[in-house]
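Chemist: need coordinates for the following:
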Amino acid sequence: MNDLTLDRPSRRKRQRSRAELQNVTSITQKAVTALVLLASFGLVFAGLRMAGAGFASYQAEAFLQDWAGKGAEPSAEAWQVAQGAAQRAVSLYPVANGEYFDRLGRVYSWQQFKLPYGSPDALSSRLAALDAYRASLEARPVWPNTWARLANTKLHLALFDDEFKQALERASALGPSRIEVQREVTMIVFAAWAQLSKQERASFLESARRSVTYGQREAQQIQLLAAQHGLTGVLCNSLDDETKSIRKLCQ
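Modeler: Model prediction:
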């Protein structure tokens, strides 16, 4: 028996090992390719969902801008279309999107916004708005506009609880330079004046002072707002003489 005969089993083993290695490599490559394809499909699918969500959100925002310009409650048909678009934006986006939830809340807030505070006829839409704003703040907790809208919704529900007061505080503190936020906080505070403690009134009046110092036109609007709630004296007493002189208030 020569050496070639003795080496034949070893060669067969090496050949089997190479074949097995090639087979494993081929399987690994196929698995990696499959994973890459799956990931690519997932990214494409997520991208399509995000694009759809963006389009639906844009559609809802167009309705909101139209209603704001008219200052009137939307028709039932227009509201249904806007609500459907805002809900699709929320549902299609892969993760919780604070902006989209805020927009959904605004759509609900507009549905019956002219009905009186605490109206049972507006309870459903206002509670839906409240839930949407809460979801928005879970995703985006430092956005002052949403805090102000949550407080405004609680006002319309006539719910003057700790959540209401926290929302006012957060809106005022997080948006000191956002005049639209300070104006809304001032409006809410004046409307809910009887429900606030002396300390809370003094604290929240800071938003009124910020609004007054912003500019002459804003100052006049705040004075008019105070007068509507019988709080002109309160506003004037909270302002220093220099500010009243510059803004020509309380004269």
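
Chemist: rest of the way, CA atoms for contacts and neighbours
Modeler: Will do.

Chemist: show me what whichever strand or helix holds Lys30 is packed against.
Modeler: Element membership for Lys30 (DSSP states H and E) is helix 3-70. Applying 3 or more Cα pairs under 8 Å, 6 or more residues apart in numbering; DSSP states H and E, one finds that helix 3-70 contacts helix 76-92, helix 98-111.

Chemist: before we go on, could you also do this sequence so I can check it against the first one:
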Amino acid sequence: MKFLYNKHNIIVLFVMVICLWGMYHGFRMGVADVLAYKAEYALKTWEKEKRLPNESEVGTAIINASSAVSWESANPEYMDLHAQVLLYKALLYWGDNKFDPISALSVELYQRSIKRRPNWPYTWARLALVKSYRREYDAVFYEALSNAVKLGPWEPGVHTTLAAAGLFGWSELNIESRRLVASNIHRGLRFSHSELASIIHRYRRKASVCGYVSVDEFSKSLCGW
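Modeler: Predicted structure coming up:
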């Protein structure tokens, strides 16, 4: 009886430990989710208003995003979010010596996120964008560009992000990559025509893009053929 009683106590204790672990893990996930939501809401606000945040706004968003990662360190979505916010901070220091180290952290976080979630096209596209802004048209950039197109050929967000990445560094790209960027834009015209046209106008690359795309109803409205 004593042996059975002790065995019963061990089982109860084991069940209690499992329950407590589950409660703690659920708590961590809940806290991380709330913090990530705050950072994501800020990002969406800046994107909707088409503006850069001020230092206070981006500082708060970075605290929330980095805290979400600290609570759930293996979550690739939070790493991606933190990287996005860091890029916004880096852009506040465009042309300043602070841009490089801040944007380098963004690159590092995107690469960590990709290791956890290698088939997510948006992270590849965002990695290509920050590499382009850093003017690093290397193997990492070309891999990001290629994988974003391959994994998200019909994703509107991938179309616009890669358009910005490719057109910003157009003069530095090889022929194959220019074709990849142009074909990505061409596919995206049926979903995000006005936004893509705006990006092309921003970088003054209408003639460049139109020289690579085939003639159809979507390219006609862009190129005026």
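
Chemist: work out the TM-score between the chains.
Modeler: Once superposed, the chains reach a TM-score of 0.89 (TM-score structural alignment, normalised by the length of the second structure), with 225 aligned residues with a Cα RMSD of 2.2 Å.

Chemist: circling back: and the helix holding Lys30 of the first structure, how far from the chain's centre?
Modeler: Its chain's C-alpha centre and that of helix 3-70 of the first structure lie 34 Å apart, by Cα atoms, centre = their mean, to the nearest Å.

Chemist: that one versus helix 76-92: what angle between them?
Modeler: 150 degrees (axes from the mean of the first three to the mean of the last three Cα atoms, to 10 degrees).

Chemist: how about Ser208 of the second structure, what's its match in the first structure?
Modeler: Taking TM-score structural alignment, the alignment pairs Ser208 of the second structure with Val234 from the first structure.

Chemist: next, count neighbours for its match.
Modeler: Other residues near Val234 of the first structure come to 15 when the count uses other Cα atoms under 10 Å.

Chemist: host element of it?
Modeler: helix 232-238.

Chemist: superposed on the second structure, what's the mean shift for that helix?
Modeler: Its matched residues in the second structure lie on average 2.7 Å from helix 232-238 of the first structure after superposition (mean Cα distance after the TM-score superposition for the first structure).

Chemist: that helix packs against which elements?
Modeler: helix 198-214, helix 216-228.

Chemist: go with 6 Å
Modeler: Using 3 or more Cα pairs under 6 Å, 6 or more residues apart in numbering; DSSP states H and E as the contact test, no helix or strand touches helix 232-238 of the first structure.

Chemist: may I see the buried residues of that helix?
Modeler: Buried residues in helix 232-238 of the first structure, counted by 16 or more other Cα atoms under 10 Å: Thr232, Leu235, Cys236.

Chemist: Tyr133 of the first structure contacts Tyr100, doesn't it?
Modeler: No: shown here, Tyr133 of the first structure and Tyr100 do not form a contact pair, counting by Cα atoms under 6 Å, at 9.8 Å.

Chemist: what does the helix holding Val234 of the first structure contact?
Modeler: Residues from elsewhere that reach helix 232-238 of the first structure, judged by Cα atoms under 6 Å, 6 or more residues apart in numbering: Ala226, Cys250.

Chemist: and if we set it to 8 Å?
Modeler: Contacts with helix 232-238 of the first structure, where a contact means Cα atoms under 8 Å, 6 or more residues apart in numbering, come from Leu205, Ala208, Arg209, Gln223, Ala226, Lys244, Leu249, Cys250.

Chemist: which of those are buried, as a ChimeraX select command?
Modeler: Remark: buried members of the contacts of helix 232-238 of the first structure, expressed as a ChimeraX selection using 16+ other Cα under 10 Å:
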select :205,208,209,223,226,244,249
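
Chemist: moving C-terminal from the helix holding Val234 of the first structure, which element do we reach first?
Modeler: helix 241-247.

Chemist: ok so, going back, of all the contacts of helix 232-238 of the first structure, which comes closest to Gly118 of the first structure?
Modeler: Nearest to Gly118 of the first structure out of the contacts of helix 232-238 of the first structure is Ala226 (Cα to Cα; 21.8 Å).

Chemist: ok, the nearest residue to that closest one once chain neighbours are set aside to Met187 of the first structure distance?
Modeler: Counting by Cα to Cα, 6 or more residues apart in numbering, Thr232 is the residue found nearest to Ala226 of the first structure once chain neighbours are left out, at 5.0 Å. Distance, Thr232 of the first structure to Met187 of the first structure, using Cα to Cα, to the nearest Å: 13 Å.

Chemist: same question, Val90 of the first structure
Modeler: Val90 of the first structure sits 29 Å away from Met187 of the first structure, going by Cα to Cα.

Chemist: which one of these two has more residues nearby?
Modeler: Using other Cα under 10 Å, the more surrounded residue of Val90 of the first structure and Met187 is Val90, with 25 against 19.
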